[in-house]
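J.: Output the structure for:
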Amino acid sequence: MTSTSIYICSICTDEEHAITWCTKCEDFLCTDCAKHHQRSKTSKDHNTISTRDYRNLPNFMRQTSNLCKDHDKKNEFYCSFHSYHCCIECIADKHQQCKDLKPLADSLKDVKSSANIPLLKNNLKDLNESYKEVLHYLGERIKTINNQKDEGIKSVRQMRQSLDVHFDKLEKQLNDDLESKHSKLKSDIEELVRKIDNRAKRVDELRVAFSTMEQYASEQQIYTGLIEFENNISQESKYLEELDSGNQLDNITLEIIIPSALQSILQEVTSFGNIAITLAPKNFKCKNIGKNQAQQLVSKVHEMEHIKPSLMNTLSVPIRFTLNIPDCQIYFDSTNEKYTLLLLDQNGKRMMQFSSEGVFIKHVMTFTDEPHNLCHVTGDIVAVTFRGVKKVKLVEVEKNKIKKDIPLPHQCFGVSSDGEVLVISHAKDRKMIILNHVNYEDKDMSKQTLEDICVDRLSLFKGKIYGTNRIENEVYCFRITGEPLWTFTNKYIRQPEGIAVDRNGFVFIASNGNNRIMVLSPDGKTSKTILSENDRIRGPGAININGETGMMIVSSYIDGGDSAFIFKI
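T.: Sure, this is the predicted structure:
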């Protein structure tokens, strides 16, 4: 329809060159069609611009259309929940349950006189000026460091002249020392090689003798010979064991280590010099752009369609372990300042720590009962529940010890915390207990019980409790006061276990009975399968998400035991 410089009339069939573009009809018009368009009752009030002005519009504006891409009908509505313009067919197709639909005309009304236009225009002006100031500042910095470089080269050359003789002496001393130590190491290794070579030859001789014995010796000779061979083999095996357990085969690295301290240039030179880069505060300040910005014209909402997990790592389970992972937690290791993974293992009654790359770090704690659920409380403290046990343990991960036990009136199952309260549930007793100040002494801890709530696993997020019911195949959402908000169930969720909520309020479910990871919308109305057996998800039970990093860990049954996958969402 268009080239890089010429637009063709959208109306007539003579391929006339267009001179104007109608912003309402979104049509190019030649001279004759433009006159007719201006006289017509239906279009005489439409705004038009010249094709030259149209060509100067940004590309993304030229590609904007008022026609629905799916149905080729005029967009007449705007859905604020999905941040989407839609036509009448879109509403019937995808937006029947959306409550935030409004006429598109209301959103476009008075848009040209909106307070955002002068604000954004001023912001662009300020941005332009700020970037010019930054570029000027950086240009001056380049000049300064160029001068500093020239001065440094000059200083080094002057120093070099007085240090040549001294460095020659240091070089000879270092080379002599290197030669001496290398000679000693080489001699020791050659001596070891000689000893091992003699033993290897001895073993070859024994092999030949053994073969001869098999062919020609009598029974009495074989009986006597076997005892002798056994003694010889035992001696050689013992030597190899001693060799393996000792330090004779340790890797030896021969390298020159240059000290970093510089005491005196001419007397105790240990290095030629160091380049020091010192940071100092800048002597100007960038402008604050858009701090008082008016409300956005269109609110941006995270969409479920954008949730597509990408595999980062797979848990590397040591061969000696066969795990049964009921729960997991993404945990920030403050000592090493990095995120790690905490896993419960029911087979070994323990808590284990892995790196975010899936590499085993350490055993945190071994328990007397089977651990079942855990959650981060605060700092390095996590809470752990146990099968059939009426208490919660608070564990200090960095110190590998139990901080305290919290006895409760019923068995504990699901557990979650937002740093302020700790919520513990058990579906059988249809109860949920909320504890405040769980990191303090018992006397400072208040307790609240919510009755008739049947939840197995749970997750606490922004004053709401999200939980799963494995028997009923349902997912629930309650206020922290116990008031029910919504219940979700459909054919794609079977025996739901682990549950996690991301920073946008989307709810992730480990559907154990059909090998799926599901995500639910924050209002509990829609769902989507994001992982399945095609992604090697089998019998998932544990799931956890870190809102800051977007990291998600999911347990899965692999090769005879549980393992886990680490995803980015």
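
J.: contacts and neighbour counts: CA atoms only from here.
T.: Will do.

J.: longest helix of the protein?
T.: Longest helix of the chain, by residue count under DSSP state H: helix 116-216.

J.: now the angle between helix 116-216 and the very next helix or strand once past that helix, please.
T.: Once the chain leaves helix 116-216, the next helix or strand it forms, by DSSP states H and E, is helix 219-245. Orientation of helix 219-245 against helix 116-216 (axes from the mean of the first three to the mean of the last three CA atoms, to 10 degrees) gives an angle of 150 degrees.

J.: going on from helix 219-245, what's the next piece of helix or strand?
T.: As assigned by DSSP H and E, the chain's next helix or strand after helix 219-245 is strand 310-314.

J.: and that next one, which residues are buried?
T.: 313-314 (16 or more other CA atoms under 10 Å).

J.: re the thing from before, remind me what the longest helix of the chain packs against, helices and strands.
T.: helix 219-245 (3 or more CA pairs under 8 Å, 6 or more residues apart in numbering; DSSP states H and E).

J.: The helix it packs on packs against which elements?
T.: helix 116-216.

J.: do that again at 7 Å, thanks
T.: On a contact count with 3 or more CA pairs under 7 Å, 6 or more residues apart in numbering; DSSP states H and E, helix 219-245 meets no helix or strand.

J.: If you count neighbours, what's buried in that helix?
T.: Under 16+ other CA under 10 Å, the buried positions of helix 219-245 are 222, 225, 229, 236.

J.: Adding distance to Ile509, write those out as a markdown table.
T.: As requested, these are exported to a markdown table (distance: CA to CA, whole Å):
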| residue | distance to Ile509 |
| --- | --- |
| Ile222 | 70 |
| Gly225 | 69 |
| Phe229 | 64 |
| Glu236 | 59 |
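
J.: of those residues, closest to Glu191?
T.: Glu236 (17.8 Å; CA to CA).

J.: If you count contacts, what does the host helix or strand of Cys477 end up packed against?
T.: Here Cys477, judged by DSSP H and E, is contained in strand 474-479. Secondary-structure packing of strand 474-479 (3+ CA pairs under 7 Å, 6+ apart): strand 464-469, strand 484-488.

J.: So which bits of the last one are buried?
T.: The one in question is strand 484-488. Quick answer for strand 484-488 (16+ other CA under 10 Å): 487-488.

J.: and for comparison, fold this next one:
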Amino acid sequence: MATSSQSCCVCYLRHITNPSIVWCTECDEGLCTECKEHHRFSKASRGHRVIRIAEYQKLPAEILKITQYCTKHDKKYQFYCQKHECPCCSKCIVENHNECRDTVELDDIIHDAKTSNALCEIEETLVEVAENLQKIRQHQQDNLTTFKESRQEIENEIKTTRIKINNHLDKLQEDLMKQLYAVEEKENLKICQLLSSLETREKEITDCQRNIVIIKKHATDLQMFLSMKQIKEDVYSKNKFVQSLEEDKNFKQSSLSYKINTSMKNMMSHIISFGEVRIETKSCDIALIRKKAKQAQMMVPTVQSRSIENIKLAIQKTFNTQGNFIFGCCMLSDGRMAFTYYWDCKIIIFNTKGIKDFKVKMPCNVYDIVYISEDNALAVSSGGSEKQCITIIDLKRKQIKKTISLDSYLYGIVALKDNRLIYSGYDKGIRMINLYDESISDIVRDNMTCNCYTATFRDNIYHTNNSTNTVTCYNLQGGIQWTFQNVSVLKDPSGIDIDNDGNVYVVGTVSHNVVVITPDGKRHREVLTASDGLYCPTSLHYSEQKNQLLIANSNNKLAHFV
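T.: Presented below is the predicted three-dimensional model:
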């Protein structure tokens, strides 16, 4: 801004001080009564939108910092670089964004910012978080009442029991009473601290909701759009706080209880304790609202981003896979889906509607499966079967084409170009096989555990290890690029695949979820959970052509198409 919003900007340039009564959102300036009239009738500015200066000053301070003009070149923003997520003036484009291909007209981006799905989702999430905080606060207040009632019941029981015994137990009674009150005070302190935190969060939510109403009413489209990302992050952190309370021990249902020492009734002098006061916890029975977790639209569809924070999956189809112990799945080029049934020694092909097309009986156990587009065939690994082999299935003839015997167990398998496969070979490490001459070369010579999966993207190989709960990225020479491990999010990592942007998707069999990891392995996010129908998922496959993900559960006869 040229001057403070309290003074007329035009008069300021004339070295005159007059108070502003309105603010022009187009000129980004305050205007006094006289300048307002000139501004209203001037051809260049008669169509500009002005608001009362008092209303303008109600906008949050961080919103007021957003202007229409480039702070570096003092030119009006005209473009938006989607790659760098920033507005640009004409000089910015020349100096810093000349090679950026994702530059669009700013007006095309901001014209519907106040009515966008992104803002609606933020407002809905705020309502959701506020309702959840209110539920939790009420729950904890009820818990305080229960604590008081429980304490009174225990106190009465202690006093009643104490009457039946002789006077030398007075000291023991006193010690127990001190313990009782101390436990109650300590637990009350925890609950009060949590309530204080909840009240603070509720106030923040209320402030955020009020700011959004003011921003929608008085801020420019640009201000609305550029502040949306920060608002979204604030809302996400508050929502994350609510969800994290479920896992926090302070959020457990607590109650006071007392167990009488039955030996007391015998009045034996060697008894050294009157009883025990303890806290019993159980999971809370309140149901938090999770509307946001079920939504599948992009936050800001007009500004595409490859960040994992923008990745959202929606279950498009769920169907019965007609069996258990499914350890491998893949999608064919025509949309059909193939699954392995380990103990049944068979594979089944389903059409795009989830109806069984045909099955092939196998000579051994079958673990992972991959589609070979060059030959229109499937390659199947034998897992921990006594017969250690890769079986090639001709899809046109719907029968086994050939079997390649190997010298180790093999689990996860992935196809490369030129009829080469990479597989996890147990104690032989990660290996590559040429299907033409059946020659084998070692990539990673380290011993691997059983049930490991592998995937490739460009010059990298990705490998899961359920024994160490890790996902490791190697180059084609076997050098480690990075290793991901976070047992609080991903337990028993199994099936793995990579999307067109290099993001790594992994299923957690024990954690019942799908986690996406950034190409550099530094960041991650949980994108599907048990609430989405995942139960012991073992395998997944990403279709590059369809940009779709196929996920197979192991034991509940369901597959998900997202």
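
J.: care to give me the TM-score?
T.: Scored against TM-score structural alignment, normalised by the length of structure 2, the superposed chains reach a TM-score of 0.50; 322 aligned residues with a CA RMSD of 4.2 Å.

J.: Run through the residues that contact Ala559 of structure 2.
T.: Ala559 of structure 2 makes contact with 318-321, 551-553, according to CA atoms under 7 Å, 6 or more residues apart in numbering.

J.: change it to 6 Å
T.: 318-319, 551-553 (CA atoms under 6 Å, 6 or more residues apart in numbering).

J.: The residue lying closest to Cys477 of structure 1 once chain neighbours are set aside and His166 of structure 1, how far apart?
T.: Nearest residue to Cys477 of structure 1, sequence neighbours excluded (CA to CA, 6 or more residues apart in numbering): Tyr466, at 4.5 Å. With the distance defined as CA to CA, to the nearest Å, Tyr466 of structure 1 ends up 74 Å from His166 of structure 1.

J.: Between the two, which has more neighbouring residues?
T.: Applying other CA atoms under 10 Å to Tyr466 of structure 1 and His166 shows that Tyr466 carries more neighbours, namely 25 against 15.

J.: Contacts for the strand holding Cys477 of structure 1 next, please.
T.: 464-468, 484-489.

J.: Between all of those, which two are at the greatest distance?
T.: Maximum pairwise distance among the contacts of strand 474-479 of structure 1 (CA to CA): 18.5 Å, between Lys464 and Thr489.

J.: Tell me if I'm right that Lys393 of structure 1 and Pro407 touch.
T.: No - shown here, Lys393 of structure 1 and Pro407 do not form a contact pair, counting by CA atoms under 6 Å, at 8.8 Å.

J.: Common neighbours of the two, please.
T.: The contact sets of Lys393 of structure 1 and Pro407 do not overlap (CA under 6 Å, 6+ apart).

J.: so Gln138 of structure 2, which of the three states?
T.: helix (DSSP: H, G, I helix; E, B strand; the rest coil).

J.: measure it to Cys473 of structure 2 for me?
T.: To Cys473 of structure 2, Gln138 of structure 2 is 47 Å away according to CA to CA.

J.: the more surrounded of the two?
T.: A count of neighbours by other CA under 10 Å puts Cys473 above the other of Gln138 of structure 2 and Cys473, at 24 against 13.

J.: Spatially nearest residue to that one (excluding sequence neighbours)?
T.: In this structure, Cys473 of structure 2 finds its nearest non-sequential neighbour in Tyr462, 4.5 Å apart by CA to CA, 6+ apart.

J.: With Met552 of structure 1 instead?
T.: Excluding its sequence neighbours, the residue lying closest to Met552 of structure 1 (CA to CA, 6+ apart) is Ile545, at 4.4 Å.

J.: In a helix, the one you found, correct?
T.: No - under three-state DSSP, Ile545 of structure 1 sits outside any helix and is assigned strand.

J.: ok, it touching Phe567?
T.: No - counting by CA under 6 Å, Ile545 of structure 1 stays clear of Phe567, with 9.3 Å between them.

J.: Need the residues touching each of these two.
T.: Taking CA under 6 Å, 6+ apart as the criterion, Ile545 of structure 1 and Phe567 both touch 551-552.

J.: Comparing those two, which shows the higher neighbour count?
T.: Taking other CA under 10 Å, Ile545 of structure 1 and Phe567 do not tie; Ile545 has more neighbours (24 against 18).

J.: From Cys33 of structure 1, how far off is that one?
T.: 59 Å.

J.: Please apply the same query to Lys401 of structure 1.
T.: Lys401 of structure 1 is 84 Å from Cys33 of structure 1, by CA to CA.

J.: Those two: which has the busier surroundings?
T.: Cys33 (19 against 14).

J.: Is Arg162 of structure 2 within a helix or a strand, and which one?
T.: helix 117-163.

J.: got the angle for the next helix or strand after that helix vs helix 117-163?
T.: Using DSSP H and E, the next helix or strand after helix 117-163 of structure 2 towards the C-terminus is helix 170-218. Angular relation of helix 170-218 of structure 2 and helix 117-163 on a 0 to 180 degree scale: 170 degrees, by the same axes, to 10 degrees.

J.: which helices and strands does helix 170-218 of structure 2 pack with?
T.: Helices and strands touching helix 170-218 of structure 2, by 3 or more CA pairs under 6 Å, 6 or more residues apart in numbering; DSSP states H and E: there are none.

J.: let's see 7 Å
T.: Partner elements for helix 170-218 of structure 2 (3+ CA pairs under 7 Å, 6+ apart): helix 117-163.

J.: what distance separates the start and the end of stretch 468-486 of structure 1?
T.: Per CA to CA, stretch 468-486 of structure 1 runs 12 Å from first to last residue.
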